[in-house]
Structure formats: C-alpha cells, structure tokens
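A.B. asks: My questions are about this predicted structure, shown below with the sequence.
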Amino acid sequence: MAIITLTTDFGLKDHFVAVLKGSIYTELPDAKIVDISHDIMPFNIHECAYVLSNSYKSFPKGTIHIVGVDSEETPDNKHVVALVNGHYFISANTGVIGLITSEMTPEKVVEINLPDSIANSFPVLNVFIQVACHIARGGTLEIVGKPFSGLNDLREFAPRIVEDGKKIIGSVIYIDNYGNVITNIRKNLFDAYRNGRDFKLLARNHKIDKIHNAYNDFIDYSLEKGQRKSAGDLLAIFNSSDYIELAIYKSNLTTVGGASTLLGLDYRDTIMVDFE
C-alpha cells in the first residue's frame, strides 16, 4: 500500500485533519498516512513548497502527497495531479507544484475531473482524498482527469546580485519551530560570489562575519566553559537544505525567544551579504 502524506494549513485545533484521516482509513483500512505539516502559514504557498520540497524526497517513489493549502477550485486554480520523479502531488494549481519540482519536468499532469464530486469548501476531503485513494489502489491518472499543460509558474523570489557581485540581497522564506530564520540564499550561490573574500551578513542592525556548517561549530570547545559562546548568542549556518539560516543558539521561543523575534525578522524581510 502506497504512503499518503498530508501537508495543510489546517492546524490541529479543529476537526479537519481527523476527518481527512478517517476518510482515508474508511476507504483504505491498511493505508499508511504521514503528516508532513499542518502548521503551514495560512495560504502561504512558498512556505508550503519549502516544507514539501525538503521532505518529499525522503519518501519512497510512489508516495502520494496531498497538498491542502489554498485548495478551493477556481477557473484560475484548477485541481491537478502531477507525477514528478515517481511521486504524486495532488493540489490546486497554485504554483506550489512548480516550486516543489523547480529543477524537474513532471512526467505527467492531469486536471482532475470527478463526475460525482461535490463542490464545496472542503475539496481536500471531497476531491483530493478520492484521487489519492484511487492512486493508492493502483489506479491510473487517466481515470481521474485529462492531460493538463497549464501548471502555474509561481516564481520563487530569488536573491538579487548587485554592485558587480559585491552584494547579495536575499529574503526570509521560512521561520521554523525554533524561530530560526531561513533565507533564500543558498550555499552554492554564496560560494560562487565570495571568491575567498571576507564578508558581512547583515540582518537589521546585526552583522555576522562567519557562517557555520552545524550549530555546535559555533562553540570553541578549546576554551574554558566560562569563555565560550553559549545559549542565547546569534549565529549563522548553512542548514541541512544548504540555505543560509540565522539562529539563536539553543533558542526557546517560550523563554529567551528565537532569531525571528529577537532580530525582528519576518517572512519576506531582507537579508544582505556584503563581500569586502
């Protein structure tokens, strides 16, 4: 039985996620359901794409990914299924599929057309679940829809290179559960323009001149404990997805706060790298 993943902006306070899972189990008692996230910022397609693009590759091919963010159908926002790199993505045509699979061409895309579906405010239940269960049973995409070539191209906001390569202007694309701030500046872009030069990473009125490869690299263990940097100090790392990330070492949002709150940074705020 194929794995079915769920990524939504529904949260866990309400009944919606339970209804989705119950409906899948009613159709497929042996189903394997994995929650990727239900805490996507409401209607935030870029955040949804960031979370899914950094998680779906860890699942086996044949996995079915249900995307429940901005899922109501409109003439500009058709319901689609895309087969990409052996994975099925069921979503509204919001541009999220293109962001997730920006470096790959879908093997097949269909516009969903279920004659017995009910048009209402919960299409993830009434449309996406039906399609996912059909695929999980071994059904083909041709049964649920017709070929579709109009995937929306929602551009990921890319860093800008200015002043003849002396400066990278990036943006905040995600804030994680620790309050860490993830930028859209990738390691390969940073390395390509650095060329061995010193640099300053600028975030609000803070300047950082070193980027680590792991959180613990921030600590100089050759120093006595009282002389080391410690919890509450600001650092930058290349995270596991190779983006520049700003963090407060061992942050706790309920006590000292995280990088997002302490630096006053939010989604789409500017982060700059100046090469010297």
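C.D. replies: Yep, that arrived.

A.B. asks: C-alpha only now, for contacts and for neighbours.
C.D. replies: Fine.

A.B. asks: for the stretch 51-200 of the chain, what spans make up the helices?
C.D. replies: Shown for the stretch 51-200 of the chain, the helices assigned by DSSP state H, counting those that start in this stretch span residues 96-100, 123, 129-136, 141-144, 187-194.

A.B. asks: Buried residues of the first one, list them for me.
C.D. replies: It refers to helix 96-100. By neighbour count on 16 or more other CA atoms under 10 Å, the buried set for helix 96-100 is 96-100.

A.B. asks: quick check, distance from that helix to the centre of its chain.
C.D. replies: 10 Å (CA atoms, centre = their mean, to the nearest Å).

A.B. asks: Tally up the residues packed near residue 132, please.
C.D. replies: Residue 132 has 24 neighbouring residues, counting by other CA atoms under 10 Å.

A.B. asks: what sits against it?
C.D. replies: Taking CA atoms under 8 Å, 6 or more residues apart in numbering as the contact definition, residue 132 lies against 4, 64, 66, 90.

A.B. asks: Now, of these, which are buried?
C.D. replies: Buried among those (16+ other CA under 10 Å): 4, 64, 66, 90.

A.B. asks: Quick check, the first one in contact with residue 36.
C.D. replies: No. Under the criterion of CA atoms under 8 Å, residue 4 makes no contact with residue 36, lying 10.1 Å away.

A.B. asks: List the contacts of the longest strand along the chain.
C.D. replies: Using DSSP state E, we find that the single longest strand of the chain is strand 167-175. Strand 167-175 has contacts (CA under 8 Å, 6+ apart) with 46-47, 50, 157-162, 181-185, 260, 265-275.

A.B. asks: alright, now check it against this:
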Amino acid sequence: MIITLLSDFGYQDNFVGVAKGVLLQRLPVARLIDLNHEVEPFHLLQCSYLLKSAYANFPARTVHLSLFDIMHRNPASLLVTEIDNQYIVSADNGLLPLTFNARLGKVHVHDRIVGSYLEWLTLAADFIAGLEQNDFNIAGLSTVTPKVHPARLQAVVKDNSIECQVIHIDRYENVVINLTRDEFEAQRRGRKFRIQIIRDILTHISNDYSDVPVSEKLCLFNSAGYMEIAINQGKASSLLGLRLHNERQLIYQNIKIEFL
C-alpha cells in the first residue's frame, strides 16, 4: 500500500517522524511518501493546491493522508472520500470541499471522534489498515456533509481583466497564482494581455524557464496547469515582492491581468 503524507508540521519538531512511526506500527510494509510537510501553518488554500496538483500522479488505490490542521474542530472526526480511484483521508477542516468542489462525491465519516492529534493519527492508521484488509470498500461507513465549507478563493473575473492571488511559493521562489490555463484562455479569447506585477509587466506566456535569459522575469503554466510567475535562475518571490495570500490580512497583493 502507498500512503502519501501532507502536513503543516515542518521539520523543526518530531511530528513527521511520530506520524510515520504510528503508521508503520499498524502497516509495517506500507510505502510512505512525503508530499509536503512545509505547508504554511493553517493555510488551507496552499494545502489544497498541493493535494490537488499531486494526487492524480499516483497508482490506483493510493491513500492520501492529510495531517493538516487535524484539530480544526475539537473533537475531531475522520473523513474519507474516493476520487479517481484514489482515497483521501482528512479531518473535517474544509480541505475536501475546497480541493474537489463539484467533483466531490460521497464523503464518509468514521464512527469515532477523538480529542487530540495523536488519537486522530492512531485512528487514521487503524482505519487505513482496515481499508486494505477490506479491499478498499468504504461503502459500509456512514456518509456525511462536511461541516466546514470554506469559500473558494477565486480569481476575480471582469470583462477585460482578472485579479489573482498567490496560493503557493515553491522552494525556488516561483510564485503560483489561483488561475489555471483553461480559465485564462476562456477569458483571454485570443486577445493580447499584460500581467501587472507590482512595478513589472509581462506580456508573453513562456513554455519553459529557459525561454528567457538568466535573471529575466517570465510567466508560464506549471505542470499542475496553474499560472506561475518566475525568474530564470532567480527568486521571483523575493525580487518581485510577492507574498503568499493571507486571508487574515486586511490588505493583500493582487496580480492583475488586463486584456487589450
């Protein structure tokens, strides 16, 4: 069995190691794969992007275990859904409806609720072990409507413009915004455009980072299909002054695309 792990634990503490230890006690031959453990704490939008852009790349019947914001509600419940023959396990913290939106089918809930992170992790490990033993049959579990339904942060579309927000900054400081290629092309309709990034403007979509000289700015659609602002062999986030969107801030940055 393959189990992917996604969390906001980071590596300063031992939480990632403890999680793997609990899982391996019950699933000693499981293959544990780290998707990411450096999600910005409590940043649901970033966690959703990382899950959505990764899950479909795995073999059928992979279990994707989200350890993000487990105790969003206390006591905490364990939710599971099946999508594209993949199994997503999460707490009821808004991740499933935000990530899959209209594609989200039945959401099943474990009959136990727990009062701590470690209890939830143990419950998840036992559940995943049982899932394998029962040939991935979750039909016997009760269904539920997730209690947490966050508003999806969408790009603001107007007749001649789109206003976007930053949803992820990767290790290279490439900046991902909440706009897919399909959404962009549907609004563009063959028109010229300019992307306003604070004091800089881009007017061309590149296919690869090397399309521009070293240290030059560019815009492309990444492997997940989202628009990305980058600098060839440079740090776009730092050099362009772009930061991760934070819904708790009253003022945040927009990246505006105007169609001409």
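C.D. replies: Looks like it arrived, so ask away. No experiment lies behind these values; they were computed from the predicted model shown.

A.B. asks: quick revisit: so which of the contacts of strand 167-175 of the first structure belong to strands?
C.D. replies: Those of these lying in strands (DSSP E): 160-162, 181-185, 270-275.

A.B. asks: ok, back up a step: tell me roughly how far the longest strand of the first structure lies from the second structure on average.
C.D. replies: Here strand 167-175 of the first structure, set against the second structure after superposition, deviates by a mean of 0.9 Å using mean CA distance after the TM-score superposition for the first structure.

A.B. asks: hang on, the earlier thing: make a markdown table out of the buried ones among the contacts of residue 132 of the first structure and add distance to residue 129 of the first structure.
C.D. replies: As requested, these are exported to a markdown table (distance: CA to CA, whole Å):
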| residue | distance to residue 129 of the first structure |
| --- | --- |
| 4 | 9 |
| 64 | 10 |
| 66 | 8 |
| 90 | 9 |
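
A.B. asks: nearest to residue 176 of the first structure, of those residues?
C.D. replies: residue 66 (21.3 Å; CA to CA).

A.B. asks: what do we get in the second structure for the closest one?
C.D. replies: Applying TM-score structural alignment, one finds that residue 66 of the first structure aligns to residue 65 in the second structure.

A.B. asks: Please name the residues that touch that match.
C.D. replies: Contacts here follow CA under 8 Å, 6+ apart; on that basis residue 65 of the second structure touches 3-6, 88-90.

A.B. asks: which residues make contact with stretch 202-215 of the second structure from outside it?
C.D. replies: Under CA under 8 Å, 6+ apart, the answer for stretch 202-215 of the second structure is 192-196, 217-221, 230-234.

A.B. asks: list the buried ones in it?
C.D. replies: Buried-residue list, stretch 202-215 of the second structure, by 16+ other CA under 10 Å: 205, 209.

A.B. asks: That stretch spans what distance, first to last residue?
C.D. replies: End-to-end distance for stretch 202-215 of the second structure: 14 Å, by CA to CA, to the nearest Å.

A.B. asks: likewise stretch 205-213 of the second structure?
C.D. replies: 14 Å.

A.B. asks: Same question for stretch 186-204 of the second structure.
C.D. replies: 17 Å.

A.B. asks: repeat for stretch 44-58 of the second structure
C.D. replies: 22 Å.

A.B. asks: tell me which residues in it are buried?
C.D. replies: By neighbour count with 16+ other CA under 10 Å, stretch 44-58 of the second structure contains the buried residues 44-51, 55.

A.B. asks: Could you take the ones in strands among the contacts of strand 167-175 of the first structure and lay them out as CSV, with extra columns for neighbour count and distance to residue 127 of the first structure?
C.D. replies: Shown next, in CSV, are these (neighbours: other CA atoms under 10 Å; distance: CA to CA, whole Å):
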residue, neighbour count, distance to residue 127 of the first structure
160, 13, 39
161, 16, 43
162, 11, 46
181, 26, 35
182, 27, 33
183, 24, 34
184, 21, 33
185, 25, 37
270, 17, 38
271, 22, 40
272, 21, 43
273, 22, 45
274, 19, 48
275, 18, 50
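
A.B. asks: and residue 123 of the second structure, what does it touch?
C.D. replies: Contacts of residue 123 of the second structure (CA under 8 Å, 6+ apart): residue 78.

A.B. asks: 10 Å instead, please
C.D. replies: 22-23, 77-78, 110, 112-114, 117, 129 (CA atoms under 10 Å, 6 or more residues apart in numbering).

A.B. asks: Compute the number of surrounding residues for the aligned partner of residue 199 of the second structure in the first structure.
C.D. replies: Mapped onto the first structure by TM-score structural alignment, residue 199 of the second structure lines up with residue 205. If you count neighbours by other CA under 10 Å, residue 205 of the first structure ends up with 6.

A.B. asks: same thing with residue 74 of the first structure?
C.D. replies: 10.

A.B. asks: Was I right to think it contacts residue 92?
C.D. replies: Yes. Residue 74 of the first structure is within contact range of residue 92, at 9.0 Å (criterion: CA atoms under 10 Å).

A.B. asks: what's the nearest residue to residue 100 of the second structure if we skip its chain neighbours?
C.D. replies: residue 52 (7.6 Å; CA to CA, 6 or more residues apart in numbering).

A.B. asks: oh, I was asking about residue 43 of the first structure
C.D. replies: In space, residue 43 of the first structure is closest to residue 70, 5.2 Å off (CA to CA, 6+ apart).
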